[in-house]
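# Could you work out the structure for the sequence below:
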Amino acid sequence: MPFDHPTAGRGPGDAGVHDLRHHGDAEASDGLVDFAVNVIGDGPPPWLRDRIAATLDGLGRYPRAEHDAHARGTVATRHGRAPDEVLPLAGSAEGFALLPALRPRLAAVVHPGFTEPEAVLRAAGVPVARVLTDPADGHALDPRAVPAEADLVVVGNPTNPTGVLHPADDVRALARPGRVLLVDEAFADAVPGEPESLAGDAGTEGLLVFRSLTKTWALAGLRAGYALGAPELLARLAAPRPPWPVSTPALEAIVACCEPEALSAGDQKARELSAHRVSMAAALAGIEGVAVQPSHAPFLLLHLPDGTGHGVRQRLREAGIAIRRGDTFPGLGPDHVRVAVRPPELARRLVDELDAALRALVVPA
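Got it, this is the predicted structure:
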């Protein structure tokens, strides 16, 4: 697992050849079947919609301290933490935007991974070392590859877009005195039982965990999530926030999604999604020339035959299907694509159209 250390020839704002601010929503145009975005479903279930809607009559008032406290307390109970170890967020993206407040001297970001943390850090002038996982090793995490001098390390678990679920002990091994270890667990609740989550780990020094409610509960438009960490670390992270950063509806969503009934329903959704992923991965792997990265997440990373990536994405769009390009992720190339796991009837359409696109593009030798 090599790393790309900042050099004098690369400015802190240089993202290299990768468009770090490109995300799947840019490809999910109206009218297309959406395999580009990892949100599960078109919107929240009726019970959650009703909980959120019930807050609307109170929108004439600013979010109240008791709402924030209720959200912190519910999340704390959900993860076995203390309330002051919880920071409600307007989605994980807000947490990433706050990272420069930690004043890191060198940030190490494990790639391929979600690109927004690196984009934020570079924009703030923070030097970034890219730690690239090895596809030959299944993109496994090697803690020894992270530069010792990094005082901020960012890793996803499961990692987007590879879907790799790193053992908790390997992730925990990245922690050390004087370092903040940020684990992005945006997709952790898509893994039945959340076996490798560090969300309940209050004993690891410098550990910061971000959780999102966007994916499982289809709340991308609401922006709701939270951070977990030591109170003093959360205070440093939150220092530049404006007043009332999380809306009343988002605070209610945080509470609703962390209550026992929701946790049970979410785990059932995770089990259904896992079954869909297994069948979808097998069908995609049956297409000649397509390599499927094993995944524990609600998406699959595909490696297409050399030179076909752009043409496949174009042909699929013409067929009414959006998929996520992979070449904006450091460590991947133009023939990588990411596809969201969908129910069998939609997955079958993707498989058929992808097979047809490749047959049209790949000329037999």
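# can we go C-alpha only for contacts and neighbour counts from here?
Noted.
# what's the burial count for residue 93?
17 (other Cα atoms under 10 Å).
# show me what contacts it?
residue 116 (Cα atoms under 8 Å, 6 or more residues apart in numbering).
# for residue 90, same thing?
Applying Cα under 8 Å, 6+ apart to residue 90 gives the contacts 223, 224, 225, 226, 245, 246, 247, 250.
# same question, residue 26
Not one residue lies near residue 26 by Cα under 8 Å, 6+ apart.
# I'd guessed residue 35 sits against residue 346; true?
No: using Cα atoms under 8 Å, residue 35 is not in contact with residue 346, being 9.3 Å away.
# Looks to me like residue 211 is in a strand.
Yes: the assignment for residue 211 by DSSP: H, G, I helix; E, B strand; the rest coil puts it in a strand.
# Tell me where the stretch 251-365 of the chain has helices.
260-285, 309-318, 344-361 (DSSP state H, counting those that start in this stretch).
# Among those helices, which comes closest to residue 300?
In terms of Cα to Cα, the element of these nearest to residue 300 is helix 260-285, at 7.3 Å.
# Who are the packing partners of that closest one?
strand 291-292, strand 299-303, helix 344-361 (3 or more Cα pairs under 8 Å, 6 or more residues apart in numbering; DSSP states H and E).
# got the contact list for the shortest one?
In this case it means strand 291-292. Residues outside strand 291-292 that contact it (Cα under 8 Å, 6+ apart): 281, 284, 285, 300, 301, 302, 303, 304.
# which among those gets closest to residue 199?
Using Cα to Cα, the contacts of strand 291-292 come closest to residue 199 at residue 300, 24.1 Å.
# more crowded one of residue 35 and residue 346?
Remark: of residue 35 and residue 346, residue 35 carries more neighbours, 23 against 14, as counted by other Cα under 10 Å.
# Proceed likewise with the subsequent sequence, for comparison:
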Amino acid sequence: MLEDSVDPAMLRHHGDVEARPGMLDFAVNVQGLAPPDWLRDRLAARLADLGRYPSSDDEHAARVAVAARHGRSPDEVLLLAGAAEGFALLPRLAPRLAAVVHPSFTEPELALREANIPVVRVILERPYTLDPALVPEDADLVVLGNPTNPTSILHPAETIRALRRPGRIVVIDEAFADAVAGRRVDAITSGASSAGHVVFGEPESLAGFSAPDVLVFRSLTKTWALAGLRCGYALGAPDVLARLAHGRPHWPLGTLQFEAIIATAEPAAVAESQRYAERIAADRTAMIDRLTALGLDVHTPATGPFLLLRVPDGALLRKHLADRGVAVRRADTFPGLGPDHLRVAVRGAAEVDRLIDALKTALW
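Sure, this is the predicted structure:
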């Protein structure tokens, strides 16, 4: 365990500032430049409704859809303007001591610190294996990511459940869980692909685990290319969700956000997201091979749509890549990592060709 100095600007840093218009973007983990056509059509069909306030019927339908998607009850669903809103709401749980497991997404720590809540960093050393014994026993709020940004580590659900203690709430950021491929079995159900296969994905997810002390945040941003729409949700006990939601403004989400949540929770969309996850897994394997062939240190195993690299002179390499029109994400803003760490999104072969060419020019 190591307590680093705290720089709010570093905690607030995100990959979108690395990618200037026109650059090849390996800095942001959003898949694609825009939502798929069918989802855009669903959203466009609701444009005529924007003259009316968001309806309670849409809000209820969205909660029902999410609940059905995860095998929960609707009162265990809180709709959010992106998972980031959920992190901003964490101080309403009024913990005495929050433990944030790092390296990981920094918004939860920032939100807690800005609310003057005591925070202890639990920094995992490589290979970033989660050990519940590292978390202080008196921490009554524990926050971690799974799979974790930026290490691409997937912690076992059993290990996460071992963090539970009386009086403690465990918060899991599952923003990338729908990008983790699962296993295929021969079957046909509603929403299955025409090949007659159903994909059971999201291994190690606790989204379907109903417990009074476990809170899961999910995001639609990455898989569905909806970063500009801001939609996600929290899954947890109704009383915990009520504490999070206390004092929120009226109409915290809009009509298009409700529609996106409903659409992406449907069985056909869930099956499609798992096909995306399978493609990401194949692209990730190929990308690891190509990066390691250059002599780069790529952290594995990796399960998310991004990879953590450790390179010599990381800041200089990042500048060389930017000069060649390629954006990668600095990773020294994640507690526990340093200037020689970089994060790169998993991309397809054509994009990786350009990354490899730029790396070769920069390295040699």
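# I'd like to know which of the contacts of residue 90 of structure 1 is nearest to residue 83 of structure 1.
Distance to residue 83 of structure 1 across the contacts of residue 90 of structure 1 (Cα to Cα) is lowest for residue 226, with 11.8 Å.
# still on that earlier bit, what about the contacts of strand 291-292 of structure 1, which one has the most neighbours?
In terms of neighbours by other Cα under 10 Å, the contacts of strand 291-292 of structure 1 top out with residue 300 at 25 neighbours.
# Do I have it right that it meets residue 336?
No: counting by Cα under 8 Å, residue 300 of structure 1 sits too far from residue 336 to count as a contact (10.4 Å).
# can you give me the strands in structure 1?
3-4, 33-34, 86-89, 107-111, 128-132, 152-156, 180-184, 207-212, 225-229, 291-292, 299-303, 321-322, 324-325, 336-340 (DSSP state E).
# so can I have TSV of those showing distance to residue 241 of structure 1?
Output for these, formatted as TSV (distance: least, Cα to Cα, whole Å):
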stretch	distance to residue 241 of structure 1
strand 3-4	32
strand 33-34	34
strand 86-89	10
strand 107-111	21
strand 128-132	23
strand 152-156	20
strand 180-184	19
strand 207-212	16
strand 225-229	14
strand 291-292	41
strand 299-303	32
strand 321-322	35
strand 324-325	32
strand 336-340	33
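# Residue 53 of structure 2 pairs with which position in structure 1?
The alignment partner of residue 53 of structure 2 in structure 1, by TM-score structural alignment, is residue 62.
# re the thing from before, closest to residue 114 of structure 1 out of the contacts of residue 90 of structure 1?
Nearest to residue 114 of structure 1 among those: residue 225, at 16.2 Å, using Cα to Cα.
# I'd like to know how many residues surround the alignment partner in structure 2 of that closest one.
The pairwise alignment with structure 2 assigns residue 225 of structure 1 to residue 232, based on TM-score structural alignment. Using other Cα under 10 Å, residue 232 of structure 2 has 26 other residues around it.
# Spit out the contact partners of residue 232 of structure 2.
79, 80, 81, 82, 83, 217, 218, 219, 220, 221, 261.
# Disregarding flanking residues, what is the spatial nearest neighbour of the first one?
By that I understand residue 79 of structure 2. Using Cα to Cα, 6 or more residues apart in numbering and skipping residues adjacent in sequence, the residue nearest residue 79 of structure 2 is residue 233, 4.3 Å away.
# The one you found reaches residue 218, doesn't it?
Yes: contact status for residue 233 of structure 2 versus residue 218: in contact at 5.4 Å, counting by Cα under 8 Å.
# one step back: let me have the helices of the stretch 251-365 of structure 1 in TSV, adding distance to residue 50 of structure 1 as columns.
Listed next are the helices of the stretch 251-365 of structure 1 as TSV, based on distance: least, Cα to Cα, whole Å:
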stretch	distance to residue 50 of structure 1
helix 260-285	14
helix 309-318	35
helix 344-361	28
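# ok, residue 46 of structure 2 touching residue 258?
No: judged on Cα under 8 Å, residue 46 of structure 2 makes no contact with residue 258 at a distance of 10.2 Å.
# which of the two has more neighbours?
Using other Cα under 10 Å as the criterion, residue 46 of structure 2 and residue 258 rank with residue 258 on top: 25 against 12.
# Might one say that residue 258 of structure 1 is in contact with residue 74?
Yes: counting by Cα under 8 Å, residue 258 of structure 1 touches residue 74, with 6.4 Å between them.
# Let's check: the centremost residue of structure 2 is which one?
By Cα atoms, centre = their mean, structure 2 has its centre lying nearest to residue 175, at 2.4 Å.
# Quick one: map it onto structure 1.
In structure 1, residue 175 of structure 2 lands on residue 186 (TM-score structural alignment).
# Cool, thanks, signing off.
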